[in-house]
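Chemist: Just a sequence and a predicted model for now, questions to come.
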Amino acid sequence: MAKKRDRIINTQPFITDDASVASSRKRSKVPKTHQQQEKLIEAGISSKIMKVALAQQKEIVDEENAERNPSGAVFAAAAAKTAEEEQRILEEDEKDDDIDAFDGNFEEDDSYHQEEINEDDEKLFESFFVKDAPRQRTLADIIIKKIKDNDADVAEEERPDPELDPKVTKLYKGVAKIMSEYTIGKMPKAFVLITKMERWEDVLYLTEPEKWSPNAMYQATRIFAHHLKNSQIQRFYSYVLLPRVREDIRKNKRLHFALYQALKKSLYKPSAFNKGILFPLCKSGTCSLREAVIIGSILEKCSIPMLHSCVALLNLAEMEYCGTTSYFIKTLLEKKYCMPYRVLDALVAHFMRFVDEIRVMPVIWHQSLLTFVQRYKYELLKEDKEHFQTLLKRQRHHLVTPEILRELQGSRNRGEKEDDPMLTNSSVTTINNPIKEDRFDIPEVPMEED
């Protein structure tokens, strides 16, 4: 009994010590301050509060600036009015934009688009160029000419600025520096505002588009193609994008990947692409074979609505012939669209213009004629096929011409239906009698032993 009582007495201090340590730990912990406070506001609500607070603070600052400087209040009010709409546009672009979905898939080796050009073919194409063709006009040429017409004191060497608010001029001079060094990231918000301005061409001129980086040109094309009207974006394509693309091809003998992407984005509005890039390029009379191959690859890879392709073919067939026009015609014909007879007749007239041509036509001309005959031989009139045979006696290629003649001779004419001898020929009768066989008349089969 004494030993048992000693054990109980000896274990008692350990129990009390553990309890005392546990209680001391609880007492030694200092209560955290955030546990005594109320529940924090959610992150989404706090961000909204901060936005409202910043907006109110900005309004106060703008009112003070307007009182101090009334001249700049007009532009500040316009900027504040469009700030909310601009923020909405930027958020839509960041999430999921229609023009972003229009982009195609590129290979890793497509950083530069390059094609091997035969020198003999290039010399032959040059014989069809328009000699002494005027230099292509750019946006800078148009704005400078407009300023010089209004102010005769401007020197020829100067690059004058249009008459705008000094603050606007200073702002977009800074945007010009950013655009010349742009590589990746968000575009300046002031640049997006250009699409909402009435004198957007003058403001765009201040940003010096001829000095933009290739990536900045791609982003500008994406923004303008989405927000500008067809007539406005057509002028941007013709006076800004096309001269830059041609200059890059002329200097580097290939096209930068970002500029190639910009051309693909420009097809987001195919009507503006035709009027701003394709038609001016062919009408210039100086389109090289390399330029035609690179821009033609855009037409080949991208999907173009049928009506816009028909309009493009109709205009190409009726305009003055250049060496590379046949390449664009061939590219559009290979899309195999069902075209109206008016377009087909215009293409027939286009090829028949060369029946009295003394010059030797390039191979691409014969290839475009072969493509036309292969795709639409059943929709040609009998007279058109006879005219083509006359044409091929004067313009002949030892490899392509026999193929064209073979396609013309073995095809029906427009309006004719394909003959089915099983349905139309009455002399053909169908045999319905069953075949009689003699089951005992079995031929001998040789065995392997024989």
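Modeler: That came in fine, so what should we check first?
Chemist: From now on I want contacts and neighbour counts done on CA atoms only, so please keep to that.
Modeler: Fine.
Chemist: who's in contact with the strand or helix carrying residue 142?
Modeler: Using DSSP states H and E, residue 142 falls within helix 139-150. Residues outside helix 139-150 that contact it (C-alpha atoms under 8 Å, 6 or more residues apart in numbering) are 154, 159-160, 162, 201-202, 205, 239-240.
Chemist: Using neighbour counts, give me the buried entries of those residues.
Modeler: Among these, those classed as buried by 16 or more other C-alpha atoms under 10 Å are 160, 201-202, 205, 239-240.
Chemist: just checking, which of those belong to helices?
Modeler: Secondary structure defined by DSSP state H assigns 201-202, 205 of the buried ones among the contacts of helix 139-150 to helices.
Chemist: Give me the distance between the two termini of stretch 392-410.
Modeler: With C-alpha to C-alpha, to the nearest Å as the measure, stretch 392-410 spans 16 Å from end to end.
Chemist: I meant stretch 229-245, not that one.
Modeler: 22 Å.
Chemist: residues of that stretch that come out buried?
Modeler: 230, 232-245.
Chemist: now stretch 249-263
Modeler: 249, 254-263.
Chemist: Distance to residue 288 and secondary structure for those - can I get that in a markdown table?
Modeler: Putting those into a markdown table (distance: C-alpha to C-alpha, whole Å; DSSP: H, G, I helix; E, B strand; the rest coil) gives the following:
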| residue | distance to residue 288 | secondary structure |
| --- | --- | --- |
| 249 | 10 | helix |
| 254 | 12 | coil |
| 255 | 13 | strand |
| 256 | 17 | strand |
| 257 | 19 | helix |
| 258 | 21 | helix |
| 259 | 18 | helix |
| 260 | 17 | helix |
| 261 | 20 | helix |
| 262 | 20 | helix |
| 263 | 17 | helix |
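Chemist: let's bring in a second model and compare:
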Amino acid sequence: MGKRKNRHQNPEPFLPEGNESVASKKQSKAPKQHQKEEKLISSGMSSKILKEALLQQKEVQEEADPQQNMNHSFFVVEEPPKVEEEDVDEFSGFDETQSQLSDYEEQIDEDDERLLEAFLSKEAGRQQTLADIIVKKIKEKDATVVSESRPLPKLDDTIIEMYKGVGTALSRYTAGKIPKAFKHIPSVQLWEDVLYLTEPENWSPNAMYQATRIFASNLGPKKAERFYKLVLLPRVREDIRKNKRLHFALYQALKKSLYKPAAFFKGILFPLCESRTCTLREAVIIGSILQKVSIPPLHSSVALLKLAQMEYCGTTSYFIKLLLEKKYALPYRVVDAIVHHFMRFLEDTRMMPVIWHQSLLAFIQRYKNELLKEDKDDLRILLEKQKHKLVTPEISRELNNSRNRGEKEDDFMSLASPVSVINKTIEEDRFDIPDVPMEED
């Protein structure tokens, strides 16, 4: 066997006190490049410095020229951004083949689509956008810009030019980093005016997805609702109208918007139904997101209550059906509101679409034991007026084989009909009859 090599060990691993000759030699060397970078100011500290500098700049400018106070008012920071920049900047885009996926096509029936058109409003206008709101506000304050199609808000010229450039970049965006100036919009007081400068209607689908990620994380429920209603929803409806399907990036943006359920319902679902122009294609596409994403029961209960009370549109039944099929334990107030919703069609002479009968069947199947006896009697009268050859018999069967609200299972079994009790007795006695000889006359 070969000889084992001896280790070279430092005979003096620790320097004695007062001997700094070795240490001084090491410190005399120039620091390397990566050591210099470690001494730079961190990103968190730099943002605090920037914030303080902006506030000081605002104070100096207010003292110098009070008339320019409004031009720099958007520098007021309401809350620090919470978005994780690394997560946003790692976005690599969506595959183009994904944007062509349309698994919802099979659920759209042309006959149902034509039938639902009878329940759409013919007078409703175009979906209102953020640009409509800002332009109207600017023209009300300044009569000199009435002739302009897209007037500019009263902000500093450098800010206007910067965010116009951001809008140009977002219109061509596919993947990679989002401009840093855009990430600061949620923390700006006049965030709607600044967002208007970027022209959201011209953003690419991938940019809309990234914007939804940022705004859903950094805006409060009220502001997120405004963004969904005035920016995201009009863009989604326009894409479906033009292409008969929804771009995959916009579909993912809708899923991301459910990060705030209350804002999603108030900013997407309710305005869509209240417009009374929601087509079956739009309902199926947006409804597929409700099917796939878990929603808190409280938000779904409030959504069902609101849908049941608003003016009816054919596709409203589709959203009611989807939320009912999630099988939540609904409060009695919501159950009673849904019963009242269906009873409104007792005197309706129009032929109800199949989705209306299907939503009624889904309601009876899940909540038949939570209904009052009076409600069941009213629903039976409704079934005589509004019939479907396949669905109505199923609804009647579910109503007849259910107990009333407040009754227990044992109480329901004891209240079985007399005919069924007699039949059951005959079946049991058939095997228990003793052999008694017949008497002769």
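Modeler: Structure's in. What do you need? What you see is a predicted model, and the numbers here were worked out from it, not measured in a lab.
Chemist: Which member of the buried residues of stretch 229-245 of the first structure is positioned nearest residue 181 of the first structure?
Modeler: residue 244 (16.2 Å; C-alpha to C-alpha).
Chemist: List the contacts of that closest one.
Modeler: Per C-alpha under 8 Å, 6+ apart, neighbours of residue 244 of the first structure: residue 210.
Chemist: just the one 5 residues further on next, same as before
Modeler: With contacts taken as C-alpha under 8 Å, 6+ apart, residue 249 of the first structure has the following neighbours: 255, 290-291.
Chemist: same thing but 6 Å
Modeler: residue 255 (C-alpha atoms under 6 Å, 6 or more residues apart in numbering).
Chemist: how about it, what's its match in the second structure?
Modeler: With TM-score structural alignment as the criterion, residue 249 of the first structure lines up with residue 240 in the second structure.
Chemist: Residue 74 of the first structure: which of the buried ones among the contacts of helix 139-150 of the first structure is nearest?
Modeler: For those, the nearest to residue 74 of the first structure is residue 202 (17.8 Å; C-alpha to C-alpha).
Chemist: one step back: roughly how far does the match of residue 249 of the first structure sit from residue 303 of the second structure?
Modeler: 24 Å.
Chemist: Measure how buried the nearest residue to residue 166 of the second structure once chain neighbours are set aside is and give me the count.
Modeler: The shortest distance from residue 166 of the second structure to any non-neighbouring residue, by C-alpha to C-alpha, 6 or more residues apart in numbering, is to residue 198 (6.1 Å). Neighbour count of residue 198 of the second structure, defined by other C-alpha atoms under 10 Å: 23.
Chemist: just residue 383 of the first structure next, same as before
Modeler: Residue 383 of the first structure has 10 neighbouring residues, counting by other C-alpha under 10 Å.
Chemist: Okay, and it sits in which element?
Modeler: Going by DSSP H and E, residue 383 of the first structure is part of helix 382-394.
Chemist: matching residues in the second structure for that helix?
Modeler: Under TM-score structural alignment, the alignment places helix 382-394 of the first structure onto residues 373-385 of the second structure.
Chemist: average offset between the matching stretch and the first structure?
Modeler: Mean deviation of stretch 373-385 of the second structure relative to the first structure after superposition (mean C-alpha distance after the TM-score superposition for the first structure): 0.6 Å.
Chemist: and that stretch, which residues are buried?
Modeler: Buried-residue list, stretch 373-385 of the second structure, by 16+ other C-alpha under 10 Å: 376, 379-380, 382-383.
Chemist: ok, now stretch 190-203 of the first structure?
Modeler: 191-195, 201-203.
Chemist: Also stretch 309-328 of the first structure?
Modeler: Residues 309-310, 312-317, 321-328 are the ones in stretch 309-328 of the first structure that count as buried (16+ other C-alpha under 10 Å).
Chemist: In the second structure, point out the residues matching that stretch.
Modeler: With TM-score structural alignment as the criterion, stretch 309-328 of the first structure aligns to 300-319.
Chemist: what comes into contact with the matching stretch?
Modeler: Taking C-alpha under 6 Å, 6+ apart as the rule, stretch 300-319 of the second structure contacts 116, 119, 276, 334, 338, 341, 356.
Chemist: Determine which two of the residues you listed are furthest apart.
Modeler: Between all members of these, the farthest pair (by C-alpha to C-alpha) comes out as 116 and 334, at 25.3 Å.
Chemist: Of these two, which one has the most company?
Modeler: The residue with more neighbours, out of residue 116 of the second structure and residue 334, is residue 116; 20 against 17, by other C-alpha under 10 Å.
Chemist: Could I get the contacting residues of the more buried one?
Modeler: Counting by C-alpha under 6 Å, 6+ apart, residue 116 of the second structure touches residue 314.
Chemist: The first structure: which residue goes with that one?
Modeler: By TM-score structural alignment, residue 116 of the second structure lines up with residue 125.
Chemist: Now whichever strand or helix holds that match on the second structure. Mean distance?
Modeler: Taking DSSP H and E as the criterion, residue 125 of the first structure maps to helix 119-126. Average distance, helix 119-126 of the first structure versus aligned residues of the second structure after superposition (mean C-alpha distance after the TM-score superposition for the first structure): 0.8 Å.
Chemist: Can you mark which positions in that helix are buried?
Modeler: Quick answer for helix 119-126 of the first structure (16+ other C-alpha under 10 Å): 122, 124-126.
Chemist: With stretch 155-165 of the first structure instead?
Modeler: Neighbour count says stretch 155-165 of the first structure has residue 160 buried, by 16+ other C-alpha under 10 Å.
Chemist: What is the end-to-end distance of that stretch?
Modeler: 22 Å.
Chemist: Now do that stretch: distance to the chain's middle.
Modeler: Distance of stretch 155-165 of the first structure from its chain centroid, counting by C-alpha atoms, centre = their mean, to the nearest Å, is 33 Å.
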